[in-house]
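# Whatever this is, show me its structure:
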Amino acid sequence: MNAPLNPSAATAAEPRLTSLSHGGGCGCKIAPGVLSEILKGTARMPLPPELLVGIETADDAAVYRLNDEQALIATTDFFMPIVDDPYDFGRIAATNAISDVYAMGGKPIMALALVGMPISVLSTATIGRILEGGESVCREAGIPIAGGHTIDSVEPIYGLVALGLVHPKRVKRNADARAGDVLILGKPLGVGVLSAALKKELLDADGYRRMIETTTRLNTPGPELAALAGVHALTDVTGFGLAGHALELARGAGLEVRIDWRKVPLLEGVAELAAAGHVTGASGRNWAGYGPSVELPAGFDPVAKSLLTDPQTSGGLLVSCTPAAADEVLAIFRRHGFGDAAVIGEMGPSGTRPGVLVR
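Take a look at the predicted model:
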């Protein structure tokens, strides 16, 4: 392994960005069990028929039908730094926020910036670089940042409100998987492990490069995947890890997700880093929140378990499609530069309740 990566020279005179946050990236999410407890008492307002997707299945975004040809996708995502380089932090946060539009099968049209910064700690130059990073990703996605909101906060926070459009008949919810579907994952796992090693200054330059490459790759296959009749459900794998987001597919459809762990792609080096103890606290919180709904084989490797629940920041699309559509789904991923996309499992009838079975 090469020498550990040093913080960016641009921030050398200031605290490391990751030192200012109690958790980074999608690892900042409230644990699934706690979130469920918080939301269970939420009052249910009357819902208009135009609201095609709301909060009922913990989907990636809200979708509102405007007319027979267009539906508006609305989503927001923001978090504390997962890396120390301000420009890279902005890029990762923006890519992650826009991903939810792609995960609904839509095309992004514009964004609003959400900015909270400790202005007495970070220079305006550093904060400006964070915003520049976000702007660069929006340019790549072909959308403007049309406004936003800023506050002075204790921890650095950056993200976007992302808006998109989709044909109402092409909306892909996370609840519409069907028994017999195969599951395809678009990006390899391990971002949380890499971020844990980075925070301890034990991630080398190659590891950092792999981390940035995957977290700043826009999930552009989404609209093409949504146009395939054989694609039934879409979501993206983020803070709750592969097991958590697979469980959302299972619960939404009333089915069982069956994952073949041997086929799950991993970022290079993350298994070794996880074995050395570089695991986020969010991984354990994830398991505590939904572990009873995930069945593991006897003697399942604890390292594999930590990767199964590893929080992904700007993670890959998870596609539920017919076996006949699998080759075309993989071909779409390949055309967009997602060479690690792989079939990782299938949807089957549930037993006593929906859940995830790992083999």
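# Every contact and neighbour count from this point should use C-alpha atoms.
Fine.
# Roughly how far does residue 286 sit from residue 210?
Residue 286 sits 24 Å away from residue 210, going by Cα to Cα, to the nearest Å.
# what about the helices in the stretch 51-200 of the chain?
Taking DSSP state H, counting those that start in this stretch as the test, the helices found in the stretch 51-200 of the chain are 86-103, 124-141, 191-199.
# And the shortest one, what does it pack against?
Put plainly, it is helix 191-199. Contacts defined by 3 or more Cα pairs under 8 Å, 6 or more residues apart in numbering; DSSP states H and E place helix 191-199 against helix 205-215, helix 270-275.
# JSON lines for the ones you listed, including distance to residue 132?
Output for those, formatted as JSON lines (distance: least, Cα to Cα, whole Å):
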{"stretch": "helix 205-215", "distance to residue 132": "16"}
{"stretch": "helix 270-275", "distance to residue 132": "29"}
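# could these go into JSON lines alongside mean neighbour count and distance to residue 78?
Listed next are these as JSON lines, based on neighbours: other Cα atoms under 10 Å; distance: least, Cα to Cα, whole Å:
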{"stretch": "helix 205-215", "mean neighbour count": "18", "distance to residue 78": "14"}
{"stretch": "helix 270-275", "mean neighbour count": "18", "distance to residue 78": "25"}
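# for residue 188, what are its contacts?
Contact partners of residue 188, counting by Cα atoms under 8 Å, 6 or more residues apart in numbering, are 264, 265, 266, 267, 315, 316, 340, 341.
# Check whether the last one really touches residue 189, as I assumed.
Same thing as residue 341. No. Applying Cα atoms under 8 Å, one finds residue 341 not in contact with residue 189, separated by 10.9 Å.
# Settle it for me: which of the two has more neighbours?
Looking at residue 341 and residue 189 with other Cα atoms under 10 Å, you find the greater number of neighbours at residue 189, namely 30 against 23.
# Correct me if wrong: the more buried one contacts residue 268.
No. Contact between residue 189 and residue 268 fails when scored by Cα under 8 Å: they sit 9.4 Å apart.
# before we move on, back to that, mutual contacts of residue 341 and residue 189, please.
Residues touching both residue 341 and residue 189 (Cα under 8 Å, 6+ apart): residue 265.
# and the gap between residue 44 and residue 102?
For residue 44, the distance to residue 102 - Cα to Cα - is 27 Å.
# try residue 210
For residue 210 relative to residue 102 (Cα to Cα), the value is 22 Å.
# do residue 198 as well
28 Å.
# Same check on residue 203?
Distance from residue 203 to residue 102, by Cα to Cα: 30 Å.
# the more surrounded of these two?
Taking neighbours as other Cα under 10 Å, residue 203 and residue 102 compare with residue 102 leading, 31 against 25.
# hang on, that one packs against residue 219?
Yes. At 6.1 Å, residue 102 counts as touching residue 219 under the criterion of Cα under 8 Å.
# Name the SS class of residue 13, please.
Under DSSP: H, G, I helix; E, B strand; the rest coil, residue 13 falls in the coil class.
# Let me know the distance separating it from residue 32.
Residue 13 is 37 Å from residue 32, by Cα to Cα.
# Between these two, tell me which one has more neighbours.
More crowded of residue 13 and residue 32, by other Cα under 10 Å: residue 32, with 19 against 10.
# let's see this one next to it:
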Amino acid sequence: MTPRLTQYAHGGGCACKIPAGELEDMVRGLGTVTPPGAAGDLLVGLDTGDDAAAVRIDGGRAVVATTDFFTPVVDDAYDWGRIAATNALSDVYAMGAAPLLALNLLCWPRERLSPDLATEVLRGGADVCTAAGCHLAGGHSVDDPEPKYGLAVTGLADPDRLLRNDAGTPGLPLSLTKPLGLGVLNARHKATGDRNEAAIAVMTTLNDAASRAAVEAGIRCATDVTGFGLLGHVHKLARASGVTAVIDAAAVPYVDGTRQALADGFVPGGSTRNLDWVRPSADLSGVDDDTALLLADAQTSGGLLVAGEVPGAPVIGELRPRGEHTVVVR
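Predicted structure coming up:
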């Protein structure tokens, strides 16, 4: 019998991230390291909480670098590999860049899980990189009590057309390119073993087309929606840009089955922690507790949140001059 990979992990996917508040406390005061004589001009570092770092190099180009890996979010090894790779590439797309090169990051409990399963994970990642037109060459592996997989990704972008957290201005609409609900649906999968094909399809869809459309439209502000939930990521964007984000809760799309999964009690701990972190900075008086929790739901390989209109993506709110809160939900 094939083992259920989610049973070998304390959490799943981006819901296993260190909580946003704890992470900010860890890195507060560290800043970005820019030694004298370092090559290139650092364009995006630690300060604004962006999805990747960016350095201007010769030839009118910027190198964009990121890494992302996590514990199993689904039981199928090949699907997990695809989801983890799609999620890692998303950080590059969220900056308006195209992925160039990726390296595997694999942690594997070699005495508990078959190496054949690890091969399937890596095959899933390789197929996603092939679809993305991104080189995949080697990487690093360690023997670990808990399985983890992801990629370190390097991309290229136009340094004057980057998508950034801190470039939002009042009056811009907010578009969301994938539906929410992945956290609660993955929690249901972990508890019951039931596959949700719609959720897997969302998590394995690249954000390449949305990224290109945003850059070509002249949009300069975006982020992706992953482990800190929609509320967490829009809070970071609004904070960095010095604006208030107003979200129309009724306009936010969800994967089929999301509200039923929530009603059945399948809530990742990461989603609750996200809501607790954002609540002091947000006005959530316009929605009920269940809706607030879904808006904070920890997504794995979610979509892009773009300050501008993206073809085919619903507009779920707008940016306004900074008010009392960074986020207002109506």
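# Can you calculate the TM-score here?
After superposition, the two chains reach a TM-score of 0.95 (TM-score structural alignment, normalised by the length of the second structure), with 326 aligned residues with a Cα RMSD of 1.4 Å.
# Nearest approach to residue 355 of the first structure belongs to which of the helices of the stretch 51-200 of the first structure?
Distance to residue 355 of the first structure, taken as Cα to Cα, is lowest for helix 86-103 among those, at 21.5 Å.
# Mind reading off the mean deviation between the closest one and the second structure?
For helix 86-103 of the first structure, the mean deviation from the second structure after alignment is 0.4 Å (mean Cα distance after the TM-score superposition for the first structure).
# Using TSV, please lay out the helices of the stretch 51-200 of the first structure together with distance to residue 246 of the first structure.
TSV is the format used below for these (distance: least, Cα to Cα, whole Å):
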stretch	distance to residue 246 of the first structure
helix 86-103	14
helix 124-141	27
helix 191-199	17
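# Figure out which of these is closest to residue 228 of the first structure.
Across the helices of the stretch 51-200 of the first structure, residue 228 of the first structure has its closest neighbour in helix 86-103 (13.9 Å, Cα to Cα).
# tell me, the closest one lands on which residues of the second structure?
Counting by TM-score structural alignment, helix 86-103 of the first structure lines up with residues 77-94 of the second structure.
# For that stretch, which residues meet the burial criterion?
77-94 (16 or more other Cα atoms under 10 Å).
# same thing with stretch 217-236 of the first structure?
In stretch 217-236 of the first structure, counting by 16+ other Cα under 10 Å, buried: 217-227, 230-236.
# all strands of the second structure, in order?
41-44, 53-57, 61-70, 98-108, 135-143, 148-157, 173-176, 222-224, 243-247, 282-283, 304-307, 315-321, 327-329 (DSSP state E).
# can you tell me what part of the first structure the first one aligns to?
Per the alignment by TM-score structural alignment, strand 41-44 of the second structure matches residues 50-53 in the first structure.
# Show me the contact partners of the matching stretch.
Under Cα under 8 Å, 6+ apart, the answer for stretch 50-53 of the first structure is 59, 61, 62, 63, 64, 65, 66, 173.
# Next, format the residues you listed as CSV and append distance to residue 81 of the first structure and neighbour count.
Shown next, in CSV, are these (distance: Cα to Cα, whole Å; neighbours: other Cα atoms under 10 Å):
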residue, distance to residue 81 of the first structure, neighbour count
59, 24, 24
61, 23, 25
62, 26, 22
63, 28, 27
64, 31, 21
65, 35, 19
66, 36, 14
173, 29, 26
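# And those, which two are furthest apart?
Checking the contacts of stretch 50-53 of the first structure with Cα to Cα, the most distant pair is 59 and 66, at 19.3 Å.
# Once you drop chain neighbours, what's closest to residue 269 of the first structure?
residue 207 (7.5 Å; Cα to Cα, 6 or more residues apart in numbering).
# Compute the distance between that neighbour and residue 241 of the first structure, please.
In terms of Cα to Cα, residue 207 of the first structure sits 20 Å off from residue 241 of the first structure.
# do the same with residue 79 of the first structure
Counting by Cα to Cα, the gap from residue 79 of the first structure to residue 241 of the first structure is 16 Å.
# List the contacts of the aligned partner of residue 141 of the first structure in the second structure.
Counting by TM-score structural alignment, residue 141 of the first structure lines up with residue 132 in the second structure. Under the criterion of Cα under 8 Å, 6+ apart, the neighbours of residue 132 of the second structure are 99, 206, 208.
# same deal with residue 135 of the first structure?
90, 91, 94, 144, 145.
# Adding distance to residue 311 of the first structure, write the residues you listed out as JSON lines.
Converted to JSON lines, those look like this (distance: Cα to Cα, whole Å):
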{"residue": "90", "distance to residue 311 of the first structure": "19"}
{"residue": "91", "distance to residue 311 of the first structure": "18"}
{"residue": "94", "distance to residue 311 of the first structure": "17"}
{"residue": "144", "distance to residue 311 of the first structure": "29"}
{"residue": "145", "distance to residue 311 of the first structure": "27"}
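# Residue 167 of the first structure: which of the residues you listed is nearest?
For the contacts of residue 135 of the first structure, the nearest to residue 167 of the first structure is residue 144 (21.2 Å; Cα to Cα).
# Distance of the residue nearest to the closest one when sequence neighbours are not counted relative to residue 148 of the first structure?
Leaving out its chain neighbours, the residue that sits closest to residue 144 of the first structure by Cα to Cα, 6+ apart is residue 110, at 5.2 Å. Applying Cα to Cα, the value for residue 110 of the first structure to residue 148 of the first structure is 11 Å.
# Looking at these two, which one has more neighbours?
residue 110 (20 against 13).
# In contact with the residue positioned nearest the centre of the first structure, which residues?
Against the mean C-alpha coordinate of the first structure, by Cα atoms, centre = their mean, the closest residue is residue 238 at 2.6 Å. Residues near residue 238 of the first structure by Cα under 8 Å, 6+ apart: 26, 245, 311, 312, 313, 314, 315, 316.
# now with 7 Å?
Going by Cα atoms under 7 Å, 6 or more residues apart in numbering, residue 238 of the first structure touches 26, 311, 312, 313, 314, 315.
# Which of those are conserved in the second structure?
When the contacts of residue 238 of the first structure are mapped onto the second structure and scored by both residues aligned by TM-score structural alignment, their matches' Cα atoms under 7 Å, the shared contacts come out as 26, 311, 312, 313, 314, 315.
# want to throw the residues you listed into CSV with distance to residue 164 of the first structure and neighbour count?
Output for these, formatted as CSV (distance: Cα to Cα, whole Å; neighbours: other Cα under 10 Å):
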residue, distance to residue 164 of the first structure, neighbour count
26, 21, 27
311, 25, 35
312, 23, 29
313, 20, 33
314, 17, 29
315, 19, 30
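# Adding distance to residue 166 of the first structure, write the residues you listed out as TSV.
Converted to TSV, those look like this (distance: Cα to Cα, whole Å):
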residue	distance to residue 166 of the first structure
26	25
311	28
312	25
313	24
314	21
315	21
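# Many thanks, I have nothing further to ask.
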